[in-house]
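Chemist: can't give you the sequence, but here's the structure:
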């Protein structure tokens, strides 16, 4: 999640753990602790793919955060003895640190909660920025500065509201998963790899991507749709043109669970992570090879490509689609109605 959300979460958690000992300083300390795991972005791993894949690694591991919180508690007690017992202080620090990666695990990016074991968790039920999760936390934190005697209680209420919303996001994901499963049943896409994630800043409109060999199908479906039929559009997924795949490409494929697109653009081979973003606004694209004048390919150290910026004119259409206006999909083709020349699905 974004830094503002993580800071707000850390502050609220700190106030709840501190209870009657809560104060503005506790809120500030909790906010700072809540952002510590993301400081791994300051570490350079040598190339953009490694930086992307290894983010949310060791600094988000429960195996690291627990002993690290103990060390921080020890250091704090030695440097500046507080009103808290060591156990209380350790609990407060650990809670602020651990809730950060646990929240991150609900996004699509992938969080290595059990690092150094190569296991990534990604529930994909909430977008990395979602005001409906963050605003309740910010409101109660601001209010608690005026009603300090109720600081812990207010922060507990905000935390409860945000947690209920997070639980709702999981329920919404399950509803969409059931809809997608039913829509693909009996088609050539049944049992194909499927990726589902919420579109930006909401849990109502969802993006669905289905892999189908050198093609992928992308569609949108809203919980407010009157018709559960999902309209998909077929897009070329491409394939890797060279005989061997470099180590960084294998790393990206594994990280994205094979949801990648291969393209030759001008003289470069580009690989794009299909999970993050939507339509043509996919921010994680990397050049892995370049063609020389004599038609030979030269491997590159991965280069991150410039991102396409979302055009404001598209936002109203996205909002209408969220509200269940399926006419926005008029230019798409449902897999059960596509002509044979579109991948001969049926």
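Modeler: Yep, it's here. Just so it is clear, the model here is predicted, and its values are computed rather than measured. Numbers count the residues shown, from 1 in each chain.

Chemist: Could you use CA atoms for every contact and neighbour count after this?
Modeler: Will do.

Chemist: name the helices or strands packed onto the lengthiest helix in the chain?
Modeler: Looking across the chain with DSSP state H, the single longest helix is helix 151-184. Applying 3 or more CA pairs under 8 Å, 6 or more residues apart in numbering; DSSP states H and E, one finds that helix 151-184 makes contact with helix 3-18, helix 131-144, strand 194-198.

Chemist: could those go into CSV alongside distance to residue 284?
Modeler: Formatted as CSV, these follow (distance: least, CA to CA, whole Å):
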stretch, distance to residue 284
helix 3-18, 20
helix 131-144, 23
strand 194-198, 16
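
Chemist: highest average neighbour count across those?
Modeler: Ranked by mean neighbour count, the helices and strands packed on helix 151-184 are led by helix 3-18 with a mean of 26 (mean count of other CA atoms under 10 Å).

Chemist: Not counting that one itself, show me its contacts.
Modeler: Contact with helix 3-18 is made by 22-23, 26-35, 88, 91-93, 95-97, 99-100, 129, 134, 137-138, 141, 151-153, 155-156, 158-159, as judged by CA atoms under 8 Å, 6 or more residues apart in numbering.

Chemist: List only those of the residues you listed flagged as buried.
Modeler: With burial judged by 16 or more other CA atoms under 10 Å, the buried subset of those is 22-23, 26-35, 91-93, 95-97, 99-100, 129, 134, 137-138, 141, 151-153, 155-156, 158-159.

Chemist: for comparison:
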């Protein structure tokens, strides 16, 4: 999640645990602890692919944060004593640190909760920025700064509201997942890997990606849809060039995305894109990983991240209408991103 959300979450957790000892200093300390795991963005791993894959790595691991919280609590108690027992102080520090990666694990990007075990966790039930999750935390923390006598209770209210919304996002995810399973049953897409993620700033409109061997299918599903039909648009997934040995970066991307990547040739460049992050053809994580010579031979190159087109403001009304359940918008999805005209009728019903 974004830094504002993580800071508000950390402050609310600290205030709730501090109870009557809650103060502006405790809230600020909680906010700092809540954003601490994201300081790994300052670390360069040598190339853009490694930076992407290894972000939310060791600094988000439960195996690292638990012992680190003990060390940090001991140092805090020794050099700046506060009116807490050590166990309560440790609970405060550990909770502020650990709720950060647990929340991140609910987003699309994924979090390596069990680093050094290479198994990223991604529930993908909430977008990285969602005001309906953040505002209850932010408003109650600000109120707690103003009304110290009720600070802890206010923080608990904020945590309760945000937790209810996060729980709702999991329910909404399951509803969309069930609908996709029912729609693809007894079709060519039955049993194929499916990726589901909320579209920006909401948990009503969801993006669905179905992965095939050489093709992937993409569509939008709203909880307000009156019909159970899903317009899935077929797009070429591409294949890795023959004769080219996969590099460690390609293997890293394939593992990190669970295979939800596409290969495409742009002029003489091999571009590999993460299909999970983005919307339609607005894919922010695109990497140039190889070049083709005049003789047609491919050669691996140092990874280079490419700029992706930004979503145009003129397209937002169409997405808003789609959120409200207007399925007629689906027929124009390709034209929103100016992608090739590919037939949407791709499954044998």
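Modeler: Yes, it's here. Since the structure is predicted, the reported quantities are computational estimates derived from the model, not experimental observations.

Chemist: How close are the two chains, by TM-score?
Modeler: Here the superposed chains carry a TM-score of 0.95, computed using TM-score structural alignment, normalised by the length of structure 1; 341 aligned residues with a CA RMSD of 1.7 Å.

Chemist: out of the helices and strands packed on helix 151-184 of structure 1, which comes closest to residue 322 of structure 1?
Modeler: Closest approach to residue 322 of structure 1 among those is made by strand 194-198 (10.7 Å; CA to CA).

Chemist: in the superposed pair, what's the mean gap between that closest one and structure 2?
Modeler: Superposed on structure 2, strand 194-198 of structure 1 shows a mean distance of 0.5 Å to its aligned residues (mean CA distance after the TM-score superposition for structure 1).

Chemist: what span of structure 2 lines up against that strand?
Modeler: With TM-score structural alignment applied, strand 194-198 of structure 1 matches the range 194-198 in structure 2.

Chemist: Can you list the neighbours in contact with that stretch?
Modeler: Residues contacting stretch 194-198 of structure 2 (CA under 8 Å, 6+ apart): 108, 124-127, 173, 176-177, 204-211, 276.

Chemist: Against structure 1, what's the mean shift for the one helix or strand residue 68 of structure 2 maps to, could you check?
Modeler: Residue 68 of structure 2 is part of helix 62-79 when elements are defined by DSSP states H and E. Here the mean offset of helix 62-79 of structure 2 against structure 1 after fitting is 0.8 Å, by mean CA distance after the TM-score superposition for structure 1.

Chemist: residues of that helix that come out buried?
Modeler: Buried residues in helix 62-79 of structure 2 (16+ other CA under 10 Å): 62, 64, 65, 66, 68, 69, 70, 72, 73, 74, 76, 77.

Chemist: Quick check: residue 157 of structure 1 vs residue 178 of structure 1, distance?
Modeler: Applying CA to CA, to the nearest Å, the value for residue 157 of structure 1 to residue 178 of structure 1 is 32 Å.

Chemist: just residue 12 of structure 1 next, same as before
Modeler: 34 Å.

Chemist: those helices in the stretch 151-300 of structure 2, which residues are they?
Modeler: Under the criterion DSSP state H, counting those that start in this stretch, the stretch 151-300 of structure 2 contains helices at 151-184, 248-256.

Chemist: Among the ones you listed, show me which one is buried the most.
Modeler: Neighbour counts (mean count of other CA under 10 Å) averaged over each of the helices of the stretch 151-300 of structure 2 peak at helix 151-184, with a mean of 19.

Chemist: That one: average distance to aligned residues in structure 1?
Modeler: Mean for helix 151-184 of structure 2 is 0.3 Å (mean CA distance after the TM-score superposition for structure 1).

Chemist: Show me how far that helix is from its chain's centre.
Modeler: 15 Å (CA atoms, centre = their mean, to the nearest Å).

Chemist: tell me the angle it makes with strand 194-198.
Modeler: Calculated by axes from the mean of the first three to the mean of the last three CA atoms, to 10 degrees, helix 151-184 of structure 2 forms an angle of 140 degrees with strand 194-198.

Chemist: Can you check which part of structure 1 helix 151-184 of structure 2 sits on?
Modeler: Helix 151-184 of structure 2 maps onto residues 151-184 of structure 1, going by TM-score structural alignment.

Chemist: which helices and strands does the next helix or strand after the helix holding residue 68 of structure 2 pack with?
Modeler: Following helix 62-79 of structure 2 in sequence order, the next helix or strand is helix 86-104 (DSSP H and E). Under the contact criterion of 3+ CA pairs under 8 Å, 6+ apart, helix 86-104 of structure 2 touches helix 3-18, helix 24-35, helix 62-79.

Chemist: the inter-axis angle of the second one versus helix 151-184?
Modeler: Right, helix 24-35 of structure 2. Using the same axes, to 10 degrees: helix 24-35 of structure 2 against helix 151-184 is 30 degrees.

Chemist: Give me the distance from helix 24-35 of structure 2 to the chain's centre.
Modeler: Using CA atoms, centre = their mean, the offset of helix 24-35 of structure 2 from its chain centre is 24 Å.

Chemist: Give me the contact list for the following helix or strand past it.
Modeler: Note on helix 24-35 of structure 2: by DSSP H and E, the next helix or strand toward the C-terminus is helix 48-54. With CA under 8 Å, 6+ apart as the test, helix 48-54 of structure 2 has contacts from 44, 45, 249, 252, 253, 256, 287, 303, 304, 305.

Chemist: could you redo the last one with a cut-off of 7 Å?
Modeler: The contact list for helix 48-54 of structure 2 (CA atoms under 7 Å, 6 or more residues apart in numbering) reads 44, 45, 249, 256, 303, 304, 305.

Chemist: Then stretch 148-160 of structure 2?
Modeler: Residues outside stretch 148-160 of structure 2 that contact it (CA under 7 Å, 6+ apart) are 12, 15-16, 19-20, 22-23, 136-137, 140-141, 144-145.

Chemist: quick one: that stretch to chain centroid distance?
Modeler: 28 Å.

Chemist: try stretch 249-257 of structure 2
Modeler: For stretch 249-257 of structure 2, the distance to the chain centre is 16 Å (CA atoms, centre = their mean).

Chemist: repeat for stretch 175-194 of structure 2
Modeler: 22 Å.

Chemist: Over to stretch 303-322 of structure 2?
Modeler: Distance of stretch 303-322 of structure 2 from its chain centroid, counting by CA atoms, centre = their mean, is 17 Å.
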